[in-house]
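Asker: need a structure here:
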Amino acid sequence: MEDEVNVTFITFEGHVNMQTYRHVYFVVMFTLYILIVCSNVTIVCLIVIHKDLHKPMYVFIAALLINSVLYSSAVHPKLLIDFLSERQLTTFTPCVLQASSYYTLATSEFLLLSAMAYDRYVSVCRPLHYQTLMSRSTVTLFLVCAWLVPACELSGSVVMYMNVKMCHFTLKGVFCNTLIYTLQCVSSVALSVYGVVILVNLVLFPTLFILFTYTRILLISYRSSTTVRTKAAQTCLPHLLVLINLTCFIMFDVIVVRMGADLPKVVSLTLTLYMTVYHPLLNPFIYGLKMKEISKHLRHLFSQLTLM
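Answerer: Below is the predicted model of the structure:
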């Protein structure tokens, strides 16, 4: 019977002092999750409601913020349940699906930022062709690809994991991520190679494309008028801040999570929770404060709420 339980369930061992602080963890994470959802959804609603924001750049921002909510929802609900549970368990199939969803949404953000970079490149460098190059069908294609391509590539890893024999059933983390690689009886070379391919296709190439387009934008803006330089800075800076933040997050996940067993449990838990909260919470504040048009509507909304 014990063997059957071990085969069926995976235990999360990354939690710290659950018996003492479980309710504190729950209240803090639940509050942050609600804040993530509300802040992202508020800006998405503003973009939907106001017709002056019905432009490709703001459509991509709305998609990015929706992606942040989905990303958080792939982690936090299960985490909240675990905080209130006597034992923090999952089974293998849901664990693989959670990890797949988590990384699908994380890598989708790189493709959405690539679409934003292309939009800004066309706007600044080829303004006369903007309406033609950034038509509604083009924007729709970019959005579909941003979510469909990572989903298809990550589904390949799901299939491969389902065919790998597992001998270990304890995860050092608090949710399913790259640590599921440590559950294998023997490290799979195919899975390792496929993981590198995904990292190159969905992270490295989009990042290089974004850096290339923004370098071109900065060079052209530098030779242009002050008005063009100001416009380029106002629209590109938020995207670059999000890219830097997202790149740091991926570096943390690839490097630190893999060496998580060598970190003190308190440090590992703190960094993991920070990683799952900081990025989706930062996005709406960056776009809400740095994007002039969104900020204007946001201030108007708050002024109406204070008068009620």
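Asker: Going by C-alpha atoms from here, please, whenever you check contacts or count neighbours.
Answerer: OK.
Asker: ranges for the helices of the protein?
Answerer: 2-8, 18-49, 56-73, 76-83, 92-125, 130-133, 136-162, 189-199, 205-223, 226-251, 265-290, 292-307 (DSSP state H).
Asker: JSON lines please, covering those helices and showing distance to L171 and mean neighbour count.
Answerer: Formatted as JSON lines, these follow (distance: least, CA to CA, whole Å; neighbours: other CA atoms under 10 Å):
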{"stretch": "helix 2-8", "distance to L171": "13", "mean neighbour count": "11"}
{"stretch": "helix 18-49", "distance to L171": "16", "mean neighbour count": "16"}
{"stretch": "helix 56-73", "distance to L171": "20", "mean neighbour count": "21"}
{"stretch": "helix 76-83", "distance to L171": "14", "mean neighbour count": "18"}
{"stretch": "helix 92-125", "distance to L171": "10", "mean neighbour count": "21"}
{"stretch": "helix 130-133", "distance to L171": "47", "mean neighbour count": "14"}
{"stretch": "helix 136-162", "distance to L171": "16", "mean neighbour count": "16"}
{"stretch": "helix 189-199", "distance to L171": "18", "mean neighbour count": "14"}
{"stretch": "helix 205-223", "distance to L171": "30", "mean neighbour count": "17"}
{"stretch": "helix 226-251", "distance to L171": "20", "mean neighbour count": "16"}
{"stretch": "helix 265-290", "distance to L171": "12", "mean neighbour count": "18"}
{"stretch": "helix 292-307", "distance to L171": "42", "mean neighbour count": "13"}
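Asker: ok, T11 to M116 distance?
Answerer: 40 Å (CA to CA, to the nearest Å).
Asker: wait, I meant Y102
Answerer: On the measure of CA to CA, Y102 and M116 end up 22 Å apart.
Asker: Check T213 too.
Answerer: 10 Å.
Asker: what's the closest of the helices of the chain to T170?
Answerer: Among the helices of the chain, the nearest to T170 by CA to CA is helix 2-8 (9.2 Å).
Asker: what about that closest one, distance to the chain center?
Answerer: Computed by CA atoms, centre = their mean, to the nearest Å, the chain-centroid distance of helix 2-8 equals 34 Å.
Asker: so what does it touch, helix or strand wise?
Answerer: Contact partners of helix 2-8 among helices and strands, from 3 or more CA pairs under 8 Å, 6 or more residues apart in numbering; DSSP states H and E: none.
Asker: Go again with 10 Å.
Answerer: strand 89-91, helix 92-125 (3 or more CA pairs under 10 Å, 6 or more residues apart in numbering; DSSP states H and E).
Asker: Next, the second sequence, to be compared with the first:
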Amino acid sequence: MHDDATTALLHTLRASGQWPRRLLLTGWFSFLDGEATAGDVLARQQVSAALARAGIRHDTAWSPGFRPGALSLDTVEPAEYDTLLFVCGPLHGPQVAALHARFRTCRRLAAGVSVVDPADPAVTGFHQIVARDGTAAPARPDLAAGAPAGPLPPVAGVILSHGQGEYGVRRRHEDVNARITGWLAGKDCARVPADTRLATGDWRLCATPEQFLALMTRFDVVVTTRLHGLVLALRTGTPVIAVDPVAGGAKVSAQARAVGWPALVDAGAPTEEILDHWWQWALSESGRMAAACHSMR
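Answerer: Reported below is the predicted structural model:
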């Protein structure tokens, strides 16, 4: 295992005899106007696990925009901590610099961070920094690389139609899409927006049908309101939840019936209960087998 920044920091603390009594763990994930990236949060998990193994009591300050109701920089009492530890990201800007004034009674440490400007007050306010880069010390592996993580959730391709004005007053696209995306936001899955539209001048879109089919094969499940989202997912053996966005049913419903695909939801019934039912089925062995059978037709 690499000697990461947290391990190095703990070694230094042991050598100095300045062992934290109670520590507040912070990072860019703590700022309301910051951002919580996957790397930042994994780095936090790595550091938290290391602190727990060392027997150091610690809490995490979260942005209320990312985790509403959790402990935040606004609700925390600085006097309850003797140490503040900032992890991951650049030591730069007024948000980081403000920590030094707010937690002036704490010993302030940073680990696994980038030092852009050594003279920046955001940097100079820390008593000790174990950087991943930007100092005279050799670069260290990023904390996220070895962080503990749970089981990986399914990857869901999301293919939605926003047009189809030809259906006039029967269009329910806005309501159906809002229901689907609101429901997906609460699912433990990796959501990947996809579009059946091809283009050679837009890097975000596939340029050939084969590229799109390759994308479909990477998904564990597809959720779509488009006919070809249904057709091409099944062609690649990927289970699909098809929601018809047209009141009374239109081409999506017709195609699902034509190929005998059961996971079909009409425009008036995309409730969470119904979507959850088909989600569980699509990710089950039965759903995967049914999709595989369609791919062999």
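Asker: what's the TM-score here?
Answerer: Overlay of the two chains. TM-score (TM-score structural alignment, normalised by the length of structure 2): 0.19; 93 aligned residues with a CA RMSD of 6.0 Å.
Asker: Same list, the helices and strands packed on helix 2-8 of structure 1, but as CSV with distance to T227 of structure 1 please.
Answerer: Formatted as CSV, the helices and strands packed on helix 2-8 of structure 1 follow (distance: least, CA to CA, whole Å):
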stretch, distance to T227 of structure 1
strand 89-91, 55
helix 92-125, 11
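Asker: List the residues that contact the residue most central in space within structure 1.
Answerer: Centre of structure 1 computed as the mean C-alpha position; nearest residue by CA atoms, centre = their mean is A106, 3.5 Å away. Each residue near A106 of structure 1 by CA atoms under 10 Å, 6 or more residues apart in numbering is listed here: N67, S68, L70, Y71, S100, P150, L202, V203, L246, F249, I250.
Asker: Now list whatever residues contact both of T213 and M116 of structure 1.
Answerer: In contact with both T213 of structure 1 and M116: V122, using CA under 10 Å, 6+ apart.
Asker: and after the longest strand anywhere in structure 2, which helix or strand comes next?
Answerer: Determined from DSSP state E, the single longest strand within structure 2 is strand 107-114. Next along the chain after strand 107-114 of structure 2, taking DSSP states H and E as the criterion, comes helix 121-124.
Asker: Flag every buried residue along that following helix.
Answerer: Judged by neighbour count using 16 or more other CA atoms under 10 Å, the buried positions of helix 121-124 of structure 2 are P121, A122, V123.
Asker: Among the residues you listed, which one sits closest to T224 of structure 2?
Answerer: A122 (46.3 Å).
Asker: Can you tell me, leaving aside adjacent residues, what's nearest to the closest one?
Answerer: Nearest non-adjacent residue to A122 of structure 2, counting by CA to CA, 6 or more residues apart in numbering: A97, 4.0 Å away.
Asker: what's the angle from the helix or strand in which the one you found is found to strand 107-114?
Answerer: Using DSSP H and E, the element containing A97 of structure 2 is helix 94-102. On the basis of axes from the mean of the first three to the mean of the last three CA atoms, to 10 degrees, helix 94-102 of structure 2 is oriented at 160 degrees to strand 107-114.
Asker: What residues of helix 94-102 of structure 2 count as buried?
Answerer: Buried, per 16+ other CA under 10 Å, within helix 94-102 of structure 2: Q95, V96, A97, L99, H100.
Asker: and the residues you listed as CSV, adding distance to P193 of structure 2?
Answerer: Below are the buried residues of helix 94-102 of structure 2 laid out as CSV (distance: CA to CA, whole Å):
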residue, distance to P193 of structure 2
Q95, 32
V96, 34
A97, 37
L99, 37
H100, 41
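Asker: Looking at those, which one is closest to D59 of structure 2?
Answerer: For the buried residues of helix 94-102 of structure 2, the nearest to D59 of structure 2 is L99 (15.7 Å; CA to CA).
Asker: Mind listing what's buried along stretch 6-16 of structure 2?
Answerer: For stretch 6-16 of structure 2, using 16+ other CA under 10 Å, the buried residues are T6, T7, L9, L10.
Asker: what's near enough to touch the residue lying closest to Y222 of structure 1 once chain neighbours are set aside?
Answerer: Nearest residue to Y222 of structure 1, sequence neighbours excluded (CA to CA, 6+ apart): R229, at 6.5 Å. Contacts here follow CA under 10 Å, 6+ apart; on that basis R229 of structure 1 touches V124, I217, L218, L219, I220, S221, Y222, R223.
Asker: wait, the fifth one sits on C125?
Answerer: Yes: in this structure, I220 of structure 1 is within contact of C125 by CA atoms under 10 Å, at 6.9 Å.
Asker: Please work out how many residues are found near V158 of structure 2.
Answerer: 23 (other CA atoms under 10 Å).
Asker: Helix or strand: which one has it?
Answerer: Counting by DSSP H and E, V158 of structure 2 is part of strand 155-159.
Asker: Give me the distance between L215 of structure 2 and A254 of structure 2.
Answerer: 25 Å.
Asker: Could you point out the helix or strand that follows the longest helix anywhere in structure 2?
Answerer: With DSSP H setting the assignment, residue counts place helix 38-53 as the longest helix in structure 2. As assigned by DSSP H and E, the chain's next helix or strand after helix 38-53 of structure 2 is strand 58-60.
Asker: Show me what counts as buried in that following strand.
Answerer: So, applying 16+ other CA under 10 Å, buried residues of strand 58-60 of structure 2: H58, D59, T60.
Asker: How many neighbouring residues does the closest residue to the last one other than its chain neighbours have?
Answerer: Read it as T60 of structure 2. Distance criterion CA to CA, 6+ apart; nearest residue to T60 of structure 2, sequence neighbours excluded, is L25 at 4.6 Å. Look at L25 of structure 2: counted by other CA under 10 Å, it has 22 neighbours.
Asker: Is L25 of structure 2 in a helix, a strand, or coil?
Answerer: strand (DSSP: H, G, I helix; E, B strand; the rest coil).
Asker: How about the contacts made by it?
Answerer: 44, 47-48, 51, 58-62, 83-87, 109-110.
Asker: so which of those is the most crowded?
Answerer: Neighbour max across the contacts of L25 of structure 2 (other CA under 10 Å) = V87, 30 neighbours.
Asker: residues touching T213 of structure 1, list them.
Answerer: Counted by CA under 10 Å, 6+ apart, T213 of structure 1 has contacts S114, A117, Y118, D119, R120, Y121, V122, C125, T207, L219.
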